[in-house]
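Asks: okay, structure incoming, though there's no sequence with it:
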């Protein structure tokens, strides 16, 4: 009975990983987060079967894990893009803030272009 459950978990994990790999460039941050959460849930369920792992199970796990570097690279690209967007947004906010200051009615604002 435990071998059947372990195989079902491994098959689900492999199917999820293949689905992510096939749609890697179209996935957003939320989909990667869902994938990581589902994967964590499966790994936690597999912990109870660890003592009864066969060599075939271990090889299947190694095969699944061999795809991690590709998935992680894509996740890092998304993280870097988000970081660049945040920096750009911060610079825009600083520039806009200079023009949105509340000045008194009889004052002047002179913008010197560089």
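Replies: Happy to help now that I have it. These figures come from a predicted structure and were not determined experimentally. Numbering: from 1, shown residues only.

Asks: switch to C-alpha atoms for all contacts and neighbour counts from now on
Replies: Will do.

Asks: residue 62 and residue 105, how far apart?
Replies: Distance of residue 62 to residue 105, computed by C-alpha to C-alpha, to the nearest Å: 71 Å.

Asks: look at the two and report which has more neighbours.
Replies: residue 62 (11 against 6; other C-alpha atoms under 10 Å).

Asks: for residue 95, see how far away the more buried one is.
Replies: According to C-alpha to C-alpha, residue 62 and residue 95 sit 51 Å apart.

Asks: same check, this time on residue 18
Replies: Residue 18 is 45 Å from residue 95, by C-alpha to C-alpha.

Asks: second structure for comparison follows:
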């Protein structure tokens, strides 16, 4: 088997493993997968001229899983965005209550 075939095999195994466990996967695992996949794709791309019809079909089949993987990435991105937004709100509220006031001043919190 050629080096290119080994790269494609490794990419297939890596992708199958991620897709199989996509519901339980953590952000860190998905990030590691992305890095490994990127390295494999660069290696395959460097040998693009050697791609046979069989290899192209296998790669096309792998691209069918992209939607599942991207969906999970979007889920993590949205969670992170929500968390950051919540932290910003908490910071604003905290700053409102911890502002510097004179020791003998009064603070009235009115609820509407």
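Replies: Thanks, I have it. All of these numbers come straight from a predicted model, not from anything done at the bench.

Asks: any idea what the TM-score is?
Replies: Taking TM-score structural alignment, normalised by the length of structure 2 as the basis, the two superposed chains have a TM-score of 0.93; 112 aligned residues with a C-alpha RMSD of 1.2 Å.

Asks: what's the local residue count around the aligned partner of residue 28 of structure 2 in structure 1?
Replies: The equivalent of residue 28 of structure 2 in structure 1 is residue 30 (alignment by TM-score structural alignment). Neighbour count for residue 30 of structure 1, taken as other C-alpha under 10 Å: 9.

Asks: cool, residue 12 of structure 2 as well?
Replies: Applying other C-alpha under 10 Å, I find that residue 12 of structure 2 has 16 neighbouring residues.

Asks: wait, it sits on residue 61?
Replies: No. With contact taken as C-alpha atoms under 8 Å, residue 12 of structure 2 and residue 61 are classed as non-touching, separated by 9.4 Å.

Asks: what sits against the most centrally placed residue in structure 2?
Replies: Closest residue to the average C-alpha location of structure 2: residue 73 at 3.8 Å, with C-alpha atoms, centre = their mean. Counting by C-alpha atoms under 8 Å, 6 or more residues apart in numbering, residue 73 of structure 2 makes contact with residue 30.

Asks: what do you get for the one 3 residues further on?
Replies: Contacts were defined as C-alpha under 8 Å, 6+ apart; by that measure residue 76 of structure 2 touches residue 27.

Asks: what does residue 93 of structure 2 align to in structure 1?
Replies: Checking TM-score structural alignment: residue 93 of structure 2 goes with residue 95.

Asks: so that match, which state does it fall into?
Replies: helix (DSSP: H, G, I helix; E, B strand; the rest coil).
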